[in-house]
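Student: Coordinates only, no sequence provided:
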């Protein structure tokens, strides 16, 4: 009886944890998109200047600023360069989130950008999404968790008992 309740409890915990995966992926994707739009907007003025004077080449604008003897221009070159690096990282992250649901989920769970991951986790609120994707993740996670833990407990019991089961005496009365 205890084993049945433990199995049910593990399945429920896995179900609730698995249901969180699509919500987390969605929140992370929205955060990446928001930062990307902000990054593009921050570069707009510099893009216009580069378009007007350097045929749209932002690196040429940065080189021009760096070649100046004015320390303000050198400082601006560093600022533009850091904006460009951040924009490229966000563009790369955005491209990684444009694949199938499996590749998006794998990316968010295994190789997200650390600062965006931390921001997402800090702002994440648990939610129960009733969409097929969340239900599938929930049932799958619940089954795997219940199966793995029960298998480990049975293995530990088998090792402790030396591979033998206690014989159950049957009573006819």
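Tutor: Great, that's in hand. Quick caveat: nothing in here was measured; it's all calculated off a predicted structure.
Student: drop to CA atoms for contacts and neighbour counts, all remaining ones
Tutor: Will do.
Student: Just want the most central residue of this structure.
Tutor: Closest to where the C-alpha atoms of the chain average out (CA atoms, centre = their mean) is residue 108, at 2.2 Å.
Student: next up, a second structure to put side by side with the first:
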């Protein structure tokens, strides 16, 4: 009877982890869309400053920042800092987007898991809608995650059984 229940639990666990696993490609796609939106917005703001640099500093945004930093007016100095932060933001978002678009799928997954911006992931998850994609990479991802999850479950179960056997045999030795 225990074997039948364990088999049902294994199948349920596999199914749940498979469904969760196939969500990863969709989450990455929605993350890419959100990143693209953030990048477009940052570039839109930066291009306005670039236009000023084109008119007054021969297109050199760095020269404009240096000139703004040397200004005696605090609001102009603060604007230089805003421009610098905006340039850094554009570079950061471009590198984030590049990490999840310009590589092989497995590298995209790795970059997403290891390097993705946690705030943008959180925002993406807020608006995330669960889907069951039929794309090969989604199905393979789901299967791999489900198999790894099942293996981890089995290993943990085995370790618990070994530890409990050891503890019960130690109790029996102490009783003698």
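Tutor: On my side now, so go ahead. Quantities reported herein were computed from a predicted structural model and do not represent experimental measurements.
Student: returning to that earlier point: for the counterpart of the residue nearest to the centre of the first structure in the second structure, which non-adjacent residue is spatially closest?
Tutor: Using TM-score structural alignment, the partner of residue 108 of the first structure in the second structure is residue 112. Of all residues not flanking residue 112 of the second structure in the chain, residue 100 sits nearest, at 6.4 Å (CA to CA, 6 or more residues apart in numbering).
Student: give me the number of residues near that neighbour?
Tutor: 24 (other CA atoms under 10 Å).
Student: Please look at the residue nearest to the centre of the first structure and residue 25 and confirm they touch.
Tutor: Yes - assessed by CA atoms under 8 Å, residue 108 of the first structure is found in contact with residue 25 at 6.2 Å.
Student: dump the residue contacts of residue 152 of the second structure.
Tutor: Shown in contact with residue 152 of the second structure (CA atoms under 8 Å, 6 or more residues apart in numbering): no residues.
Student: and it, how far is that from residue 9 of the second structure?
Tutor: 14 Å (CA to CA, to the nearest Å).
Student: Does residue 36 of the second structure lie in a helix or a strand, and which?
Tutor: helix 2-56 (DSSP states H and E).
Student: what's the answer for residue 62 of the first structure, then?
Tutor: helix 58-67.
Student: Quick check: the aligned residue for residue 56 of the second structure in the first structure?
Tutor: Checking TM-score structural alignment: residue 56 of the second structure goes with residue 53.
Student: got the contact list for its match?
Tutor: No contacts exist for residue 53 of the first structure under CA under 8 Å, 6+ apart.
Student: Superpose on the second structure and give me the mean offset of whichever helix or strand comes after the helix holding residue 62 of the first structure.
Tutor: Downstream of helix 58-67 of the first structure, the next assigned helix or strand under DSSP H and E is helix 71-96. With mean CA distance after the TM-score superposition for the first structure, helix 71-96 of the first structure departs from the second structure by a mean of 1.7 Å once superposed.
Student: now do stretch 23-32 of the first structure
Tutor: Stretch 23-32 of the first structure sits 0.8 Å off on average (mean CA distance after the TM-score superposition for the first structure).
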